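J.: what follows is a predicted structure for the sequence shown.
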Amino acid sequence: MLKFIARRILSGLVLLLVVTCGSFFLAHRAIGDPTPGLLGNSATPFQRAALREQLGLERPLLVQFWDWFSHAIRGDFGTSWRNLQPVSEQIALRVPVTLSVVVAATLLAAVLGLAVGIITGLRPGGTLDRGLKLGSVVFFALPGFWVSLVLVMWFAIQLRWFPAVGYVSPDQSVTGWLRSITLPSVSLAIGAVVMVAEQLRNGFLEVQNQDFVRTLRARGLPPWRVTVHVLRNASPAALTVLALMFVGLLGGAIVVEIIFNLPGIGSLIQSASQIGDIPILLGLTAVTVVFVVIVNLLLDLVLGWVNPKVREQ
């Protein structure tokens, strides 16, 4: 088991290294000279040259990369070119907001997807099963921002159950925090619920036809114990989809945070992209990849527990 974990950690570190290094050179290649975005189009060539020298952009690109990378591995992503504030501090203030929404959406998708997937897997062709097939078409056809706007108009403006915009820290009010992340989390989770439930339902139907399930029933095991065995063998695909959805929700949170005016990494990415603030973009990229590596490691550990054969890969 330790070798299995070590291999996964090593592959995650390699992924982190490749993505961050590639992002550095791609960002500098794509943005080029960031001084027009930082100073505005009215800046003189002398002012732009002075800012490039201040930011160290006149140095060779490899020297800039080594300077950034040698600090980044210690958690220091430099300072923002826009406000000259440490990048790590700005990200640390924004990440909890985004994680609150994404984790809540993932938990919602896991619970509802598990319930719907089990019911439809045990009763294929029923009303809920037909509703799941219809929902898989409808919800994936609807744009995420449209779903968010509908939730705001219905639950925030008409019913006044939840705030339309804004974020309340749990330090200020736990109830206010839950109310502020409910609509953003639901808007992110709707499509994920359908996808997880569909994968679990298909896995249930496939596993229930296997010989070991008929043997368990013939031995007289209670139906709930048979269902537990079927669930354990049918869950890997749904767990994989759920982990991928978590990564996808990190990207989808950008649009949701803008709609609900949440001070998460979405608004930070938007502002940094508009002005070409490369340190912010690189710091957010590195943090996002760390989350991806952690989620994949947790997924591999869960799959290794569910199916011991995975540990041998």
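T.: Cool, the structure landed. Numbers count the residues shown, from 1 in each chain.

J.: going forward, measure contacts and count neighbours with C-alpha atoms only.
T.: OK.

J.: check which helix or strand the nearest residue in space to residue 133 that is not next to it in sequence maps to.
T.: Counting by CA to CA, 6 or more residues apart in numbering, residue 133 lies nearest to residue 198, which is 7.9 Å off, once chain neighbours are set aside. Taking DSSP states H and E as the definition, one finds residue 198 inside helix 174-208.

J.: in that helix, which residues are buried?
T.: Neighbour-count burial for helix 174-208 flags 176-205, 207-208 (criterion: 16 or more other CA atoms under 10 Å).

J.: and residue 148, which of the three is it?
T.: Secondary structure state of residue 148, per DSSP: H, G, I helix; E, B strand; the rest coil, is helix.

J.: gap between it and residue 257?
T.: For residue 148, the distance to residue 257 (CA to CA, to the nearest Å) stands at 10 Å.

J.: what's in contact with the helix or strand immediately after the helix holding residue 198 in the chain?
T.: The first helix or strand that comes after helix 174-208 along the chain, using DSSP H and E, is helix 211-218. If you take CA atoms under 8 Å, 6 or more residues apart in numbering as the criterion, helix 211-218 is touched by 207, 208, 223, 226, 230.

J.: could you dump those residues to TSV with distance to residue 22?
T.: As requested, the contacts of helix 211-218 are arranged in TSV below (distance: CA to CA, whole Å):
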residue	distance to residue 22
207	42
208	45
223	52
226	49
230	43
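
J.: buried residues in the helix or strand encompassing residue 300?
T.: Residue 300 belongs to helix 278-306 when assigned by DSSP H and E. Of the residues in helix 278-306, those buried by neighbour count under the rule 16+ other CA under 10 Å are 278-293, 295-297, 299-304, 306.

J.: which other helices and strands does that helix contact?
T.: For helix 278-306, the packing partners by 3 or more CA pairs under 8 Å, 6 or more residues apart in numbering; DSSP states H and E come out as helix 2-31, helix 87-122, helix 223-259, helix 265-275.

J.: the residue most central in space within the chain - nearest residue in space that isn't next to it in sequence?
T.: If you average the C-alpha coordinates of the chain and look for the closest C-alpha using CA atoms, centre = their mean, you land on residue 250, 2.7 Å from that point. Leaving aside its chain neighbours, residue 250 sits nearest to residue 102 (6.5 Å; criterion: CA to CA, 6+ apart).

J.: against that first model, consider the following:
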Amino acid sequence: MGKLLWHRILATIPVLFLVSILAFSLVQLVPGDPAVTLAGDSPSDDQIAAIRTQLGLDQPLIQQFVSWLGSVFTGDFGVSLFTSQPVNEAIMQRLPATLSLVVGALVVAVLIGLPLGIIAGSQRGRWPDRIASLISSVSLAAPSYVIGLVLIIVFATKLDILPPSGYVPIEDGIGLWLQQLVLPSLALGLVPAAILARQIRSALIGVMAQDYTRTARAKGLPGRVVLLKHALKNAAIPGVTALGTQMAVVIGSTVLVEQIFGIQGLGDLAYNAALQRDIPVIQGVVLVCAVAVQFINLGVDVMYGWLNPKLRRA
């Protein structure tokens, strides 16, 4: 397992380097000149030139990239062009809310998707399978922001049992923290839950038809033991793959969900920075999200090694 983990960690280095190039290139890709935006209305050429010199935009691109990358390695993501707040400080202030959302979506996906997939795969062609498949299809048909709006209308406006927006830090009380996270976590987690359910169902049907599961049933083992001990562990590998991929999508979806639920997280920070063309903030958020995705992929690889011992020697 240690060898597998070490290889995967080394493989993330070139990926993160490519992401850093992409994040730095945002300066060139975003329309407009940050210096002109900062200069205000009707700036003179001298004012714009002075701001470009202050930001280092008058230097060659390679020199700008090397200087920026060196600062990133020391934990310095720069300063916001509009608030003058250090970017790493702004990210650390917003990170707990987004992290709570992503973890909440993961919990929703596992608690809903895994049982649905097991029920559908073990009851193939029967009414539990049809109901589970229907629930999965409905969840896949609506994007997360639509699900979020429906949840607000039903549970916050009509039933008035959950808050429609906002975020409470966990240090202010676990109960309040969980209460605020229920609706946005459902909005983010239902689509991954549906995809996980479908993957588990498909893999479980295939595994249950294998010779070793038939042999286990022929020996008189209870169906529940065959399902949970012999079949599910092998069927879980495609589900882990799907869930890891969807968690990367969830991180991107937080931009919309945080806007809908009024949560000041990384998605909200990136959205406002994009509107203001605040390049250092955008670069910092992109890098943090890229590192988070790499950690998710690393977790998926560890799960592979646990589920399939053969991969530990790969």
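T.: All right, it came through fine. Treat the numbers as computed from the prediction; the structure is a model and nothing was measured.

J.: if we can go back for a sec, between the contacts of helix 211-218 of the first structure, which is closest to residue 171 of the first structure?
T.: Checking these against residue 171 of the first structure by CA to CA gives residue 230 as the nearest, at 42.1 Å.

J.: please name the residues that touch that closest one.
T.: With contacts defined as CA under 8 Å, 6+ apart, residue 230 of the first structure is in contact with 204, 207, 208, 213.

J.: surely residue 163 of the first structure is in a strand?
T.: No: in this structure, residue 163 of the first structure is coil, not part of a strand, as judged by three-state DSSP.

J.: distance of it from residue 151 of the first structure?
T.: Residue 163 of the first structure sits 11 Å away from residue 151 of the first structure, going by CA to CA.

J.: OK, contacts around residue 278 of the second structure?
T.: Contacts here follow CA under 8 Å, 6+ apart; on that basis residue 278 of the second structure touches 34, 80, 81, 82.

J.: can we see that at 10 Å?
T.: Contacts of residue 278 of the second structure were listed using CA atoms under 10 Å, 6 or more residues apart in numbering, and they are 27, 30, 34, 37, 38, 79, 80, 81, 82, 83, 270, 272.

J.: same check on residue 199 of the first structure?
T.: Under the contact definition (CA under 10 Å, 6+ apart), the residues listed for residue 199 of the first structure are 113-114, 117, 121, 234-242.

J.: what about burial for these, which qualify?
T.: So, of the contacts of residue 199 of the first structure, 113, 114, 117, 121, 234, 235, 236, 238, 239, 240, 241, 242 end up buried under the neighbour-count rule (16+ other CA under 10 Å).

J.: turn the residues you listed into JSON lines, including distance to residue 159 of the first structure.
T.: As requested, these are arranged in JSON lines below (distance: CA to CA, whole Å):
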{"residue": "113", "distance to residue 159 of the first structure": "26"}
{"residue": "114", "distance to residue 159 of the first structure": "29"}
{"residue": "117", "distance to residue 159 of the first structure": "30"}
{"residue": "121", "distance to residue 159 of the first structure": "35"}
{"residue": "234", "distance to residue 159 of the first structure": "40"}
{"residue": "235", "distance to residue 159 of the first structure": "37"}
{"residue": "236", "distance to residue 159 of the first structure": "39"}
{"residue": "238", "distance to residue 159 of the first structure": "34"}
{"residue": "239", "distance to residue 159 of the first structure": "35"}
{"residue": "240", "distance to residue 159 of the first structure": "36"}
{"residue": "241", "distance to residue 159 of the first structure": "33"}
{"residue": "242", "distance to residue 159 of the first structure": "31"}
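
J.: out of these, the closest to residue 9 of the first structure would be?
T.: Of all these, the one with the least separation from residue 9 of the first structure (CA to CA) is residue 240, at 17.7 Å.

J.: what's the closest non-adjacent residue to the closest one?
T.: The shortest distance from residue 240 of the first structure to any non-neighbouring residue, by CA to CA, 6+ apart, is to residue 299 (7.0 Å).

J.: gap between that neighbour and residue 247 of the first structure?
T.: For residue 299 of the first structure, the distance to residue 247 of the first structure under the criterion CA to CA works out to 12 Å.

J.: so what sits against both of the two?
T.: residue 293.

J.: if I look at the corresponding residue of the first structure for residue 280 of the second structure, how far off is residue 302 of the first structure?
T.: Residue 280 of the second structure is assigned residue 279 in the first structure as its aligned equivalent, the criterion being TM-score structural alignment. Residue 279 of the first structure sits 35 Å away from residue 302 of the first structure, going by CA to CA.

J.: of all the helices and strands packed on helix 278-306 of the first structure, which lies closest to residue 312 of the first structure?
T.: Residue 312 of the first structure lies closest, by CA to CA, to one member of these: helix 2-31, at 7.5 Å.

J.: any idea which helix or strand comes after the closest one?
T.: Remark: after helix 2-31 of the first structure, the chain's next helix or strand is helix 35-39, criterion DSSP H and E.

J.: that following helix packs against which elements?
T.: Applying 3 or more CA pairs under 10 Å, 6 or more residues apart in numbering; DSSP states H and E, we find helix 35-39 of the first structure packed against helix 45-55, helix 265-275.

J.: pick the most deeply packed of the ones you listed.
T.: Per-residue neighbour counts averaged over each of those give the maximum for helix 265-275, namely a mean of 18 (mean count of other CA atoms under 10 Å).

J.: mean shift of it relative to the second structure?
T.: After superposition onto the second structure, helix 265-275 of the first structure lies on average 1.0 Å away from the residues it aligns with, using mean CA distance after the TM-score superposition for the first structure.

J.: okay, angle between that helix and helix 2-31 too, please.
T.: An angle of 40 degrees separates the directions of helix 265-275 of the first structure and helix 2-31 when computed by axes from the mean of the first three to the mean of the last three CA atoms, to 10 degrees.

J.: so which elements touch helix 265-275 of the first structure?
T.: Counting contacts by 3+ CA pairs under 10 Å, 6+ apart, helix 265-275 of the first structure is packed against helix 35-39, helix 87-122, helix 223-259, helix 278-306.

J.: can you give the contact residues for it?
T.: Residues outside helix 265-275 of the first structure that contact it (CA under 10 Å, 6+ apart) are 31, 34-40, 80-82, 90-99, 250-258, 261, 276-281, 284-285.

J.: one more pass at 7 Å, please.
T.: The contact list for helix 265-275 of the first structure (CA atoms under 7 Å, 6 or more residues apart in numbering) reads 34, 37, 38, 94, 95, 98, 253, 254, 257, 258, 280, 281.

J.: and the furthest pair within the residues you listed?
T.: Greatest spacing in the contacts of helix 265-275 of the first structure, by CA to CA: 34 and 98 (27.0 Å).

J.: between these two, which is the more surrounded one?
T.: Neighbour totals were compared for residue 34 of the first structure and residue 98, and residue 98 leads with 24 against 20 (other CA atoms under 10 Å).
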